[in-house]
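Enquirer: Sequence plus predicted model, see below.
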Amino acid sequence: MDVQTTVIDIIDNLFMEDISDMMDEDLFDAGVLDSMGTVELVIELEEKFNIKIPVSDMGRDDWNTGNKIVQGVKDLQNA
């Protein structure tokens, strides 16, 4: 499974929200993510992709869309 599909699945499983048709939409404004949800998402992403997401990388504007999350995971995998 590719990174995008996996991220979409993780978000769907955690928040019961299919974001596949809203990859550029702000997930906070859409009510999908909040601060607690972000923590849950980080934990899942770190476990699933075997990466470490630095707290400094978790600014709301940095990881607020599906596409930004996917790109962030890819960047950390290639770091």
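Expert: Alright, I've got the coordinates.

Enquirer: Please make it C-alpha for all contacts and neighbour counts, starting now.
Expert: OK.

Enquirer: Residue 10 is in what secondary structure piece?
Expert: Residue 10 belongs to helix 3-15 when elements are defined using DSSP states H and E.

Enquirer: In that helix, which residues are buried?
Expert: Of the residues in helix 3-15, 4, 7-11 count as buried by neighbour count, 16 or more other Cα atoms under 10 Å.

Enquirer: this is the other structure I want to compare:
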Amino acid sequence: MKEKLVDILKDVTGLDNVGADPDEDLFKDGILDSMATVEVLVTLQDTFGITVPVSEFDRSQWSTVNKIAQRVQELE
């Protein structure tokens, strides 16, 4: 699942080095911005069949590859 997640992040950001450090803060390091975040969330919902209410989105819980993977598993 993490491999698919990293592929999604690479597609959305256009960066090949995303996921090299699964604990890298994607927001702090400028990899994800608000538009990219929406695209990632929509793609995650389509790919994994989860629902992520934007009103409940907390950036701190979605800031690294590891945290995103954990949230996706919790929502599956």
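Expert: Yep, that arrived. For clarity, every value in this text was computed on a predicted model and none was experimentally measured.

Enquirer: Need the TM-score between these chains.
Expert: Comparing the chains after superposition, counting by TM-score structural alignment, normalised by the length of the second structure, produces a TM-score of 0.90; 74 aligned residues with a Cα RMSD of 1.0 Å.

Enquirer: Report the distance from the helix holding residue 10 of the first structure to the chain centre.
Expert: 8 Å (Cα atoms, centre = their mean, to the nearest Å).

Enquirer: Let me see the residues that make contact with the next helix or strand after that helix.
Expert: Beyond helix 3-15 of the first structure in the direction of the C-terminus, DSSP H and E gives the next helix or strand as helix 35-49. Helix 35-49 of the first structure is contacted by residues 7, 10-11, 14-15, 51-53, 73, 77 when judged by Cα atoms under 8 Å, 6 or more residues apart in numbering.

Enquirer: Show me what the helix holding residue 10 of the first structure packs onto, helices and strands only.
Expert: Helix 3-15 of the first structure is packed against helix 35-49, helix 66-77, with contacts defined by 3 or more Cα pairs under 8 Å, 6 or more residues apart in numbering; DSSP states H and E.
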